[in-house]
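[1] Coordinates only, no sequence provided:
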């Protein structure tokens, strides 16, 4: 679990577009006025911080994770892997293989699976319970369209993409998340055309996902041609040699827009086939109101202080069973041999029947011929007929 559109400014009126591109980031009102949308959803893109800025200004795991338990056992902020995301800043992943891998490591992290926590329980009595501190007083409200926590559920070996997958949890709320596991097994070549983890791990970390492939494909082109970083995910692409892409930079903005447009029109497609082995998680959400009196009792007895801007999340398995979908080849070498053998058996059987019938016809024909020859070789008797006087 991790808590944590193409921008086409060419459609802006000429005066606003020029004003937007020429605006200084210090002139916040000018930038807001020149934006295309009225809800300010482009603000995070314009004022996107670098990784170093996120590390310096973002919340640490100790500040963010105030209480943790897993299947009624104690856990704390040290059980979380911290990484940086371009949209949500510092992100914290529970039960991740990447917490024991360095940033330059490429692979699936199989050697670290022994350290992953597992559960043999299901139902709302068990699972992961978290109390998170949002600290609204430290928010940069002018550049933050929404407040709360972003949560995404994924496999320990998968790279999370909270900006594309996940759900939001509001401040001062209690959210329960039921999880059902699923698997999809696709057939590789020559019967199918899926992508294996081994191919992916030659250069990138984590289990292969089509979403990650598309992000890497487009991001590599943007970094090479536009000299800026549009998607920041320090697990997938830790190297950050350029600054963040800024929509107020006309050159960068037009460059990024062209790359994304060429991709949408299949002028520069990405080879992102579906994974041969895909693990999925289906979630169901429910909400209830927090009991302030119970929180006060815990604070008095156990010294657990509930933050004013707390977010409480409970994640549990709905069932230990999994929905498994397996593809199978319609025609394999075994079925080919079986079908060819069956066909040969059928044809040879018919041929034997035909040959027997032909032999029987020849025997009958020869027997009739010999019988005629024997009849024609017999001497013919002569009769003497006397004439009447």
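    Done, it's in. All of these numbers come straight from a predicted model, not from anything done at the bench.

[2] contacts and neighbour counts: CA atoms only from here.
    Will do.

[3] Show me where the stretch 251-389 of the chain has its helices.
    With DSSP state H, counting those that start in this stretch applied, the stretch 251-389 of the chain shows helices at 292-302, 333-376, listed in chain order.

[4] got TSV for the ones you listed, with mean neighbour count too?
    Listed next are the helices of the stretch 251-389 of the chain as TSV, based on neighbours: other C-alpha atoms under 10 Å:
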stretch	mean neighbour count
helix 292-302	11
helix 333-376	11
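
[5] would you turn the ones you listed into a markdown table with distance to residue 248?
    Output for the helices of the stretch 251-389 of the chain, formatted as a markdown table (distance: least, C-alpha to C-alpha, whole Å):
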| stretch | distance to residue 248 |
| --- | --- |
| helix 292-302 | 46 |
| helix 333-376 | 59 |
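
[6] for the protein, longest strand please?
    When the chain is parsed with DSSP state E, its longest strand is strand 310-326.

[7] Which of the three states applies to residue 120?
    State at residue 120, reduced to three classes by DSSP: H, G, I helix; E, B strand; the rest coil: coil.

[8] this is the comparison structure:
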């Protein structure tokens, strides 16, 4: 029996030992004050933090404990301030940008969009609503300024009338002189051509026919006729039929010294320039077929010889002669009127490009967008901010004014002679400029930008003209007529070169400045620096507070129990 454990109820002397040793905790119910002191002593002896145990250690002098209390409170305040600032910064989702140079053996070639600066061909206007546009050039010409259609008879005539190879194999001489007359309206000292009485600028609402080009021309008050050009709004189908054609516009084409042709280009319509032609259009190539290049330098890349057909120009609509060139990502829609480069005739324009790839963060770090379901169709082209804004404007015009001013969407064109449409259009444009249309068009999350560097030289060289004629005369009859005269060839031919300067690109990546991992790492560093604590130490403090609260609750429970027992 002596070796067996005894029931503590039969041995009251050992009851306290059993309650403390068997259950592993002090008897707070019987000795609450000693239990609290034991909890504090155990924490002071075993805590991994530094400042708090020195404050709670009862064996230390009071002034030492006071000193450590002040130091601990000050450093804890510093930690709380810097830690809260760090947390607030994390909540604001700041970002950082990393820029690196990446070198590749091959790079995807960009989309190159080329447009003639003339929208409509005058030879195709007969029988259309634009027929009288061509007559404006002749009606408003003065002596010595401007050319009539008869002055360009050499261009529109058949090749046989210009000479060439005779039946016996000999080459006849070609008469390259032009008629001396320069217009029918002579200007003398008594002429009132520039007097205000000549033109009666009536209000535009008095013009009943929106195709009365003479009346609209006279109404135009801008010295450069820019507002008159806004009156001429062909439809997409009219541009396709009446604009310049690829086979006449693109005479020569090579890519990385390999021959190509106008058949390698796809046609799009642009409200400013009519028919434009795109090389390496990813949408038309079913988005998967890419055109890479592994060569750099001006002798490689895309080389083009383009014919402007200046006799086809409409003077009032085309104050400039040349080509508009836009270089952009193959998967986005091009807007050459916004960011294109102009190439002049008689000049070789070399465009060396460097690629920059940009990656942005979506919410909650940024506001970039991958697609837009309201104003953009992602099945056709990838999202771009410019496309989104333009489509938003046209959608708003269509919904509020029942007309559009661009061919990006299908709809009837706004009539300049319609007062109601004009007022509505002005209101929408005003709201658009003030950013009141709620278009919600932010930057794209991923985009490629091509930075150009332009060089020009005189072209063609004198001794190269014979070789040029030898090749182009077989390709295009109109080009053969132009090349028989040096002045006309320089007025109508454009040489264009687009190439990579280097096979590397700048990669700009936006990333979070503070991640969850770096947030906790920084908070842990601040804890260790100012308070000498780790997250384990913080856990120990929480357990210590829990034990104190439990001890306090046990004491209150015992006090309530004794009150009930001692009552009557």
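    It's in. Keep in mind it's a predicted model, so treat the numbers as computed, not measured.

[9] Can you say which of the helices of the stretch 251-389 of structure 1 is nearest to residue 133 of structure 1?
    When these are compared by C-alpha to C-alpha, helix 292-302 sits nearest residue 133 of structure 1, at 14.3 Å.

[10] got the contact list for the closest one?
    Contacts to helix 292-302 of structure 1, defined as C-alpha atoms under 8 Å, 6 or more residues apart in numbering, come from residues 304-306.

[11] what do we get in structure 2 for residue 375 of structure 1?
    Under the alignment (TM-score structural alignment), residue 375 of structure 1 pairs with nothing in structure 2.

[12] hang on, isn't residue 179 of structure 1 packed against residue 281?
    Yes. Counting by C-alpha atoms under 8 Å, residue 179 of structure 1 touches residue 281, with 6.3 Å between them.

[13] burial count for residue 67 of structure 2?
    12 (other C-alpha atoms under 10 Å).

[14] Which of the helices or strands spans it?
    Here residue 67 of structure 2, judged by DSSP states H and E, is contained in helix 62-91.

[15] sorry, back to before: neighbour-wise, which of residue 179 and residue 281 of structure 1 wins?
    Neighbours were counted for residue 179 of structure 1 and for residue 281 using other C-alpha under 10 Å; residue 179 has more, 22 against 17.

[16] Tell me the secondary structure at the more buried one.
    Residue 179 of structure 1 ends up strand, using three-state DSSP.

[17] what comes up buried for the longest strand of structure 1?
    Across strand 310-326 of structure 1, burial judged by 16 or more other C-alpha atoms under 10 Å covers 310-318.

[18] Dump these to CSV, plus distance to residue 39 of structure 1.
    Output for the buried residues of strand 310-326 of structure 1, formatted as CSV (distance: C-alpha to C-alpha, whole Å):
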residue, distance to residue 39 of structure 1
310, 26
311, 25
312, 28
313, 28
314, 31
315, 32
316, 35
317, 37
318, 37
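
[19] Just the closest of the residues you listed to residue 264 of structure 1, please.
    Out of these, the member with the shortest distance to residue 264 of structure 1 (by C-alpha to C-alpha) is residue 315, at 36.6 Å.

[20] For that closest one, what is the corresponding residue in structure 2?
    Counting by TM-score structural alignment, residue 315 of structure 1 lines up with residue 498 in structure 2.

[21] so how far is residue 487 of structure 2 from its match?
    26 Å (C-alpha to C-alpha, to the nearest Å).

[22] Pull the number of nearby residues for whatever residue of structure 1 lines up with residue 513 of structure 2.
    Here residue 513 of structure 2 is matched to residue 330 in structure 1, going by TM-score structural alignment. Residue 330 of structure 1 is flanked by 7 other residues according to other C-alpha under 10 Å.

[23] Residue 72 of structure 1 too?
    Counted with other C-alpha under 10 Å, residues neighbouring residue 72 of structure 1 total 12.

[24] ok so, going back, going by contacts, tell me the helices and strands next to the longest strand of structure 1.
    strand 128-133, strand 173-185 (3 or more C-alpha pairs under 8 Å, 6 or more residues apart in numbering; DSSP states H and E).

[25] Need the winner for burial among the ones you listed.
    Compared across these, strand 128-133 shows the largest average neighbour count, a mean of 22 (mean count of other C-alpha atoms under 10 Å).

[26] you'd agree residue 322 of structure 1 is up against residue 183?
    Yes. Using C-alpha under 8 Å, residue 322 of structure 1 is in contact with residue 183, at 7.1 Å.

[27] The stretch 101-250 of structure 1: strands as residue ranges?
    Assigned by DSSP state E, counting those that start in this stretch, the stretch 101-250 of structure 1 shows strands spanning 128-133, 149-152, 167-169, 173-185.

[28] Mind putting those strands into a markdown table with distance to residue 366 of structure 1?
    Conversion of those to a markdown table gives the following (distance: least, C-alpha to C-alpha, whole Å):
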| stretch | distance to residue 366 of structure 1 |
| --- | --- |
| strand 128-133 | 93 |
| strand 149-152 | 89 |
| strand 167-169 | 91 |
| strand 173-185 | 67 |
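
[29] Select, out of those strands, the one closest to residue 89 of structure 1.
    strand 149-152 (10.8 Å).
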